[in-house]
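**Student:** Coordinates for the following, if possible.
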Amino acid sequence: MADAQIIDGKAFAAGLRERVAGAVAALKADHGVTPGLAVVLVGEDPASQVYVRNKGKQTLEAGMQSFEFKMDETTSQETLLAKVHELNADPRVNGILVQLPLPKQIDEQAVLAAIDPDKDVDGFHVVNVGRLNTGSSDALVPCTPLGCLLLLRDHFGGSLSGKKAIVVGRSNIVGKPMFNLLLQESCTVTVAHSRTADLPGEVGQADIVIAAVGRPEMVKGDWLKPGAVVIDVGINRIDKPEGGTRLVGDVDFASAKAVASAITPVPGGVGPMTIACLLRNTVTAACRQNGIAEPDM
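**Tutor:** Predicted coordinates for the structure are as follows:
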């Protein structure tokens, strides 16, 4: 069997950002609306700082307003909640994202619950979780699972109906919303995790494998059904034998690409889709808040 087709998330994300920019230009021209995204960063986490910087840059490149708020590591929960309430009330802000993780003195759930669900472009508020769970079209969907779904739709030419899918991982951020999205696409979906009996056997029945378990190269090529499509959400840094480190996914790419029909690489697969989907969600939120029909992105 020939090696798997590589699903180029970087290229797809670039196209999605172009479509978002076109939608933003149309909103400005036709309705006088410029979508605005506010990002709040508490503390000095290096990975979070890079991520927030990239979000700000891509927000501006898409023609949107970017509002960044950097707060000290020692910021109290009360102060952060006051900032969230201020952004909820600001009409220029259509999307609010509080960068996780937060320092230990702050209750993440309390902060996420304080965000206006209609501005919750991360899709983590319990109202949006409930909307997604019940199949409501009003849900703002978490960005990483949404990115996975868009890549799958593109690969399969629009329809996933009737496919058997497995999601390896049951997190609130990826696993559970991914399950609901695939179910809405008329897939038959299994959610597996670290305590699943015969995990290789379960994976081996699936036409679509979503790996989001946070364990480097855990899913092996000989687990896969020949011709399966593999979406690898994992981003793990491991040591190289010769020194230094490299990024790998939750799937053993070398063995999997010999069995799968298509696979996302790490890096360059799902990762670039996350910020692109955040921008897409911000445009969606801006349209809903202003009673404007949502553009096709």
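**Student:** hey, let's count contacts and neighbours off CA atoms from now on
**Tutor:** Fine.
**Student:** Neighbours of the residue nearest to Lys119 when sequence neighbours are not counted, how many?
**Tutor:** Nearest non-adjacent residue to Lys119, counting by CA to CA, 6 or more residues apart in numbering: Gly95, 4.4 Å away. Counted with other CA atoms under 10 Å, the neighbours of Gly95 add up to 30.
**Student:** Pull the contacting residues for Gly95.
**Tutor:** Contact analysis of Gly95 by CA atoms under 8 Å, 6 or more residues apart in numbering lists 36-38, 118-121, 281-282, 285-286.
**Student:** same question, Ser255
**Tutor:** By CA under 8 Å, 6+ apart, the contact list for Ser255 reads 220-222.
**Student:** sorry, back to before: look up how far Val111 lies from the residue nearest to Lys119.
**Tutor:** According to CA to CA, to the nearest Å, Gly95 and Val111 sit 15 Å apart.
**Student:** just the helices in the stretch 1-150 of the chain please.
**Tutor:** Along the stretch 1-150 of the chain, the stretches classed as helices by DSSP state H, counting those that start in this stretch are 9-31, 46-61, 77-89, 108-114, 126-133, 143-155.
**Student:** most packed of the ones you listed?
**Tutor:** Among those, helix 143-155 has the highest mean neighbour count (mean count of other CA atoms under 10 Å), at a mean of 21.
**Student:** got a list of contacts for the very next helix or strand once past that one?
**Tutor:** Downstream of helix 143-155, the first helix or strand assigned by DSSP states H and E is strand 164-168. With CA under 8 Å, 6+ apart as the test, strand 164-168 has contacts from 175, 178-179, 182, 187-193, 202-203, 205-213.
**Student:** one more to put side by side:
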Amino acid sequence: MSTTETAQLVDGSGLAARTVEETAARAAEIARRTGTSPCLATALVGEDPASVTYVRMKRARCAKAGIRSRHIALPATTTTAELVGVLKGLSDDPGVHGILLQHPCGPHIDERAAFEAIAPEKDVDGVTMHSFTAMSFSSPGFVSCTPGGIMRLLEAYDVELAGKHAVVVGRSAILGKPAGMLLLAKDATVTYCHSRTVDLPAFVREADVVVAAVGRPRLIRGEDIKPGAVVIDAGYNPGNVGDVDFTTARTRARLITPVPGGVGPMTIAVLLAQTVEAAARQLGVEHS
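**Tutor:** Sure, this is the predicted structure:
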């Protein structure tokens, strides 16, 4: 690709809208056949403004998709034991089909202990160790929503992954690590990089697919993108800035996700789709 051309933009908003439309149709079918609408329970500790906004947005999207939502608002003083008790209660409730713990929960909460209190069959956010294991072994389960959204985007744009070199920049338990495992399952050769990687640009320059998920604005420079590469920017930093220097990267990449409008919309779409799938499994409804 010459420097006078620009990459094709990946329309995450469009694919997310189609995904939610399909999800709403499936939710309506489940309700018609069982008399029960899929239900997503959200739990939030404290009143962090960003988290409150995220939960409100997710509940609004649920309503549009025909998914009931139940919200558990907990005070900032909630202990790990109390939060675990709430999540176990939701796990045991047959009226709840999916559970979302909005994080971060605060420094006093053991988030891993809280996540593990969510029953695997209701882990529609893909945050438990059970779900990560299922992803790693390509077994039935629920994927982490952002990596799951990334894979749907790559599939929608017919990105060939078999034999390609994918570089994942980031190693978080619910984004970087599972993204790499999902890419590996599609026969990509995967390299994990992170904040302590020596000479990160050297790895990026060799990548056919770059997944940026480290949470550092414009960490990945456009001049380091391999001409014709696919760039998936899962970073979201203040000022609507991703982890990739978008302006320069789009002159070298073949495909690139914008921020916002790329990966973000797909995260919620996958959450809704997995909630409906969880309800279908729990209620014994097969695809018609």
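**Student:** Would you pull the TM-score for this pair?
**Tutor:** Superposed pair, TM-score by TM-score structural alignment, normalised by the length of the second structure: 0.95. Supporting alignment: 285 aligned residues with a CA RMSD of 1.4 Å.
**Student:** quick one: which of the contacts of Gly95 of the first structure has the most company?
**Tutor:** Among these, the one with the most neighbours (other CA under 10 Å) is Val121, at 32 neighbours.
**Student:** residues contacting the aligned residue in the second structure for it?
**Tutor:** Matched to the second structure by TM-score structural alignment, Val121 of the first structure sits across from Val124. Neighbouring residues of Val124 of the second structure by CA under 8 Å, 6+ apart: 98-100, 142-145, 271, 274-275, 278.
**Student:** ok, 7 Å please
**Tutor:** When contacts are counted by CA atoms under 7 Å, 6 or more residues apart in numbering, Val124 of the second structure touches 98-99, 142, 271, 274-275.
**Student:** ok, and those residues in the first structure?
**Tutor:** For the contacts of Val124 of the second structure, the aligned pairs still in contact in the first structure (both residues aligned by TM-score structural alignment, their matches' CA atoms under 7 Å) are 98-99, 142, 271, 274-275.
**Student:** Now flag whichever of those is closest to Asp233 of the second structure.
**Tutor:** The closest of these to Asp233 of the second structure turns out to be Leu271 (CA to CA; 18.9 Å).
**Student:** Tell me what angle the helix or strand the closest one falls within forms with helix 12-34.
**Tutor:** Following DSSP H and E, the helix or strand that holds Leu271 of the second structure is helix 263-283. Angle, helix 263-283 of the second structure to helix 12-34, by axes from the mean of the first three to the mean of the last three CA atoms, to 10 degrees: 10 degrees.
**Student:** tell me the average deviation of helix 263-283 of the second structure from the first structure after fitting.
**Tutor:** Mean deviation of helix 263-283 of the second structure relative to the first structure after superposition (mean CA distance after the TM-score superposition for the first structure): 1.1 Å.
**Student:** Nearest residue to the middle of the second structure?
**Tutor:** Geometric centre of the second structure, nearest residue: Thr146, 1.4 Å, by CA atoms, centre = their mean.
**Student:** and of the helices of the stretch 1-150 of the first structure, who's closest to Ala2 of the first structure?
**Tutor:** Closest approach to Ala2 of the first structure among these (CA to CA): helix 143-155, 17.5 Å.
**Student:** give the contact list for the counterpart of Val244 of the second structure in the first structure.
**Tutor:** In the first structure, the residue matched to Val244 of the second structure (TM-score structural alignment) is Val251. By CA under 7 Å, 6+ apart, Val251 of the first structure lies in contact with 211, 216-220, 232.
**Student:** Kindly indicate the member of those with the most neighbours.
**Tutor:** Neighbour max across these (other CA under 10 Å) = Asp232, 29 neighbours.
**Student:** how about the nearest residue to that one once chain neighbours are set aside, what does it touch?
**Tutor:** Spatial nearest neighbour of Asp232 of the first structure, excluding adjacent residues (CA to CA, 6+ apart): Ala211 at 5.0 Å. By CA under 7 Å, 6+ apart, the residues touching Ala211 of the first structure are 167-169, 231-234, 250-251.
**Student:** Repeat that for Asp224 of the second structure.
**Tutor:** Counting by CA under 7 Å, 6+ apart, Asp224 of the second structure makes contact with 201, 204-205.
**Student:** wait, which of these is closest to Thr6 of the second structure?
**Tutor:** Proximity of those to Thr6 of the second structure was ranked by CA to CA; the top entry is Arg205 with 17.9 Å.
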